[in-house]
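Participant: Okay, sequence plus prediction incoming.
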Amino acid sequence: MASRKWYKLVLIGRKGDGKSATGNTVLGEPLFQPSVSANSLVCVDKTSDHPLTSSNAKAKTSQPPLTSSNAKVTVIDTPGLFNTDIDKKDIESELSKIFDFEFIAKDGGIDAFLFVLRIGRFTAELRNTIKYCQELFGTDVMKYSICVFTGLDDLEFDGDNFQDYIAQLPEDIAAMLPKIRLSINNRAKDDLVMQAQRAAILQAVDTHRNSTKKYTYRKLPRESSMKCKPDTKDVFGKHCTEITPTIAGPVTLLSYKKQEL
């Protein structure tokens, strides 16, 4: 019997760009709550209970699924970067806990970061967000990432299309972003559209991991002063965190809680 596919994904990006909603699209149901992941790390581990459809959302005919119906998908949602409601040190501390998960530290690493950006103007904050991700996860982090643009519905409402939008990327941003880029509408009401978007993301992950090794753990700064080199490989100790599992039907939710000192 063929082994079950397992997708291990980490959502990163700015507050308000749709990270949690994108995680829900990948999982196929609303399991992430932005109010929770805005301040702390949240991991949802789910086994798909229905086949995925073709990436062509307009096709109504039945087609062979792109991914087996029992694929396992694990998604880690992270606090939004440049969230002014949270101290920078607390954001970095939460991000470092990604590597406390045993399946990340010991089982081959992360298949892909989903770098979530909302379609809009290309600002200095976008450039700073990319650079900040490189500081945190290493200068080559975008090589291990897939760029997911949200807000496709707004773009189409204005009569534009994603290909033309990408063609307008400033050269410096285009060079910094991941090479695999796709756009989604997290507010779509049509189940076939949502399934197709989910299939497209996981198909992009398949394409990505066929061409790139998994991202293995790297040491993130405990302090915002960046005392350690971003490319130093290490696993953080668990002296400041504990993992509390909560079982809810077929979904395992893992959330971190700080220990009382």
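Facilitator: Arrived safely.
Participant: okay, CA-based contacts and neighbour counts for the rest of this
Facilitator: OK.
Participant: Find the nearest non-adjacent residue to residue 205, please.
Facilitator: residue 112 (6.6 Å; Cα to Cα, 6 or more residues apart in numbering).
Participant: just residue 180 next, same as before
Facilitator: Among residues not flanking residue 180 along the chain, residue 146 sits closest, at 5.3 Å (Cα to Cα, 6+ apart).
Participant: still on that earlier bit, and the residue nearest to residue 205, what does it touch?
Facilitator: 8-10, 144-146, 205, 208-209, 214-215 (Cα atoms under 8 Å, 6 or more residues apart in numbering).
Participant: Got another one to weigh against that:
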Amino acid sequence: MGSFFSKWQDGSNETKDRQPAADNTSFLMKCVGLQCLTGPHTDEAKTGRHTGTTVNLVLLGMAGTGKSASGNTILGQKLFVSRPSSTPVTTKCQAKQTEINGVDVNVIDTPDMFDDDIAPSVRGKHVQRCKQLCESGPCVFVLVMHVSRFTDGERDIMEKLEKAFGREVRGRTIILFTRGNDLQQAGMGLEDFLHSCQPDLKKMVEKCGNRCVLFENNKSGSDQVEKLMTVVNTILKDQNNF
């Protein structure tokens, strides 16, 4: 499993169409003990990486949480199918590429592969395909959750992720909460939400090293993507990948 997480590709990737993200001021949002830290993106953070490295962002989570929409926000364009539906829209793993501040980013959208109703053989195929799409470089898992909903199926999702991808997944996971506007309308911030959320959700956040970001996928602008990428860079540096 270690080789899956540590594979590198020395600039030999095929050149693919990318949509550059705007280079705005970025922030580090790492909620530790309900304390959110923010700070500007330094030159070292922008340049302290290996040329030719592709960072893989794997979007995981239950159906309807906004994985595809979040992928489109990261990409800066609508490349994944995302629409309201009573049935899952994404049925297979797929990848699209972009470039963010000079870094090649491979965004991988996935179906709800941890639904208890999915046959183990189907789940195994999704996991294997996801691993194949991550072979271009280091991998960070983005667990997408609806900020206004926490289901029974999500309570043990970290254990399912570890079973599928190995124990390393815990140190490489960021929780991305969607529907940030719901908090804004309630006069709350992410810190307020985490302070008052269910105990099981708090435990999940702690298991992920308190790494959380908040997305509003109907919002234009790249600040929220910059926040996500700052946390991604922190993970990769901690893992000696940058």
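Facilitator: Looks like it arrived, so ask away. Computed from a predicted model, the values in this text were never measured in an experiment.
Participant: TM-score for this pair?
Facilitator: Superposed pair, TM-score by TM-score structural alignment, normalised by the length of structure 2: 0.67. Supporting alignment: 186 aligned residues with a Cα RMSD of 2.7 Å.
Participant: Next one: the equivalent of the residue nearest to residue 180 of structure 1 over in structure 2 from residue 117 of structure 2, what distance?
Facilitator: Here residue 146 of structure 1 is matched to residue 174 in structure 2, going by TM-score structural alignment. Distance of residue 174 of structure 2 to residue 117 of structure 2, given as Cα to Cα, to the nearest Å: 25 Å.
Participant: So these two - more neighbours on which side?
Facilitator: Neighbour tally, residue 174 of structure 2 and residue 117, criterion other Cα atoms under 10 Å: the higher count belongs to residue 174, 27 against 7.
Participant: okay, the helix or strand hosting residue 76 of structure 1 sits on what stretch of structure 2?
Facilitator: Assigned by DSSP states H and E, residue 76 of structure 1 belongs to strand 72-77. Using TM-score structural alignment, strand 72-77 of structure 1 corresponds to residues 104-109 of structure 2.
Participant: about what we covered before: quick one: the residue nearest to residue 180 of structure 1 is in a strand?
Facilitator: Yes. Residue 146 of structure 1: assigned to a strand according to DSSP: H, G, I helix; E, B strand; the rest coil.
Participant: hang on, isn't it packed against residue 183?
Facilitator: No. With contact defined as Cα atoms under 8 Å, residue 146 of structure 1 does not reach residue 183; the gap is 10.8 Å.
Participant: what about the match of residue 146 of structure 1, distance to residue 205 of structure 2?
Facilitator: Counting by Cα to Cα - residue 174 of structure 2 and residue 205 of structure 2 are separated by 9 Å.
Participant: shared neighbours, these two?
Facilitator: In contact with both residue 174 of structure 2 and residue 205: 211-212, using Cα under 8 Å, 6+ apart.
Participant: Please identify the residue in structure 1 that aligns with residue 71 of structure 2.
Facilitator: Residue 71 of structure 2 maps onto residue 23 in structure 1, by TM-score structural alignment.
Participant: what's the burial count for that match?
Facilitator: Residue 23 of structure 1: 27 surrounding residues under other Cα under 10 Å.
Participant: Could you give the secondary structure assignment for it?
Facilitator: helix.
Participant: show me the residues around it that make contact.
Facilitator: By Cα under 8 Å, 6+ apart, the contact set of residue 23 of structure 1 is 11, 32, 75, 77.
Participant: The first one pairs with which position in structure 2?
Facilitator: Read that as residue 11 of structure 1. In structure 2, residue 11 of structure 1 lands on residue 59 (TM-score structural alignment).
Participant: Which of the helices or strands spans that match?
Facilitator: Going by DSSP H and E, residue 59 of structure 2 is part of strand 54-60.
Participant: Average separation of that strand from the aligned part of structure 1, please.
Facilitator: Mean deviation of strand 54-60 of structure 2 relative to structure 1 after superposition (mean Cα distance after the TM-score superposition for structure 1): 1.6 Å.
Participant: which other helices and strands contact that strand?
Facilitator: When contacts are defined as 3 or more Cα pairs under 8 Å, 6 or more residues apart in numbering; DSSP states H and E, strand 54-60 of structure 2 packs onto helix 67-75, strand 103-109, strand 139-146.
Participant: residues touching the spatially most central residue of structure 2, list them.
Facilitator: Residue closest to the average C-alpha location in structure 2 (Cα atoms, centre = their mean): residue 142, at 2.2 Å. Each residue near residue 142 of structure 2 by Cα under 8 Å, 6+ apart is listed here: 57-60, 173-176.
Participant: what about it, distance to residue 188 of structure 2?
Facilitator: Going from residue 142 of structure 2 to residue 188 of structure 2 by Cα to Cα gives 23 Å.
Participant: Ok, residue 166 of structure 2 next?
Facilitator: Residue 166 of structure 2 sits 35 Å away from residue 188 of structure 2, taking Cα to Cα as the criterion.
Participant: Which parts of the stretch 101-250 of structure 1 are strands?
Facilitator: 112-118, 145-150, 181-184, 241-248 (DSSP state E, counting those that start in this stretch).
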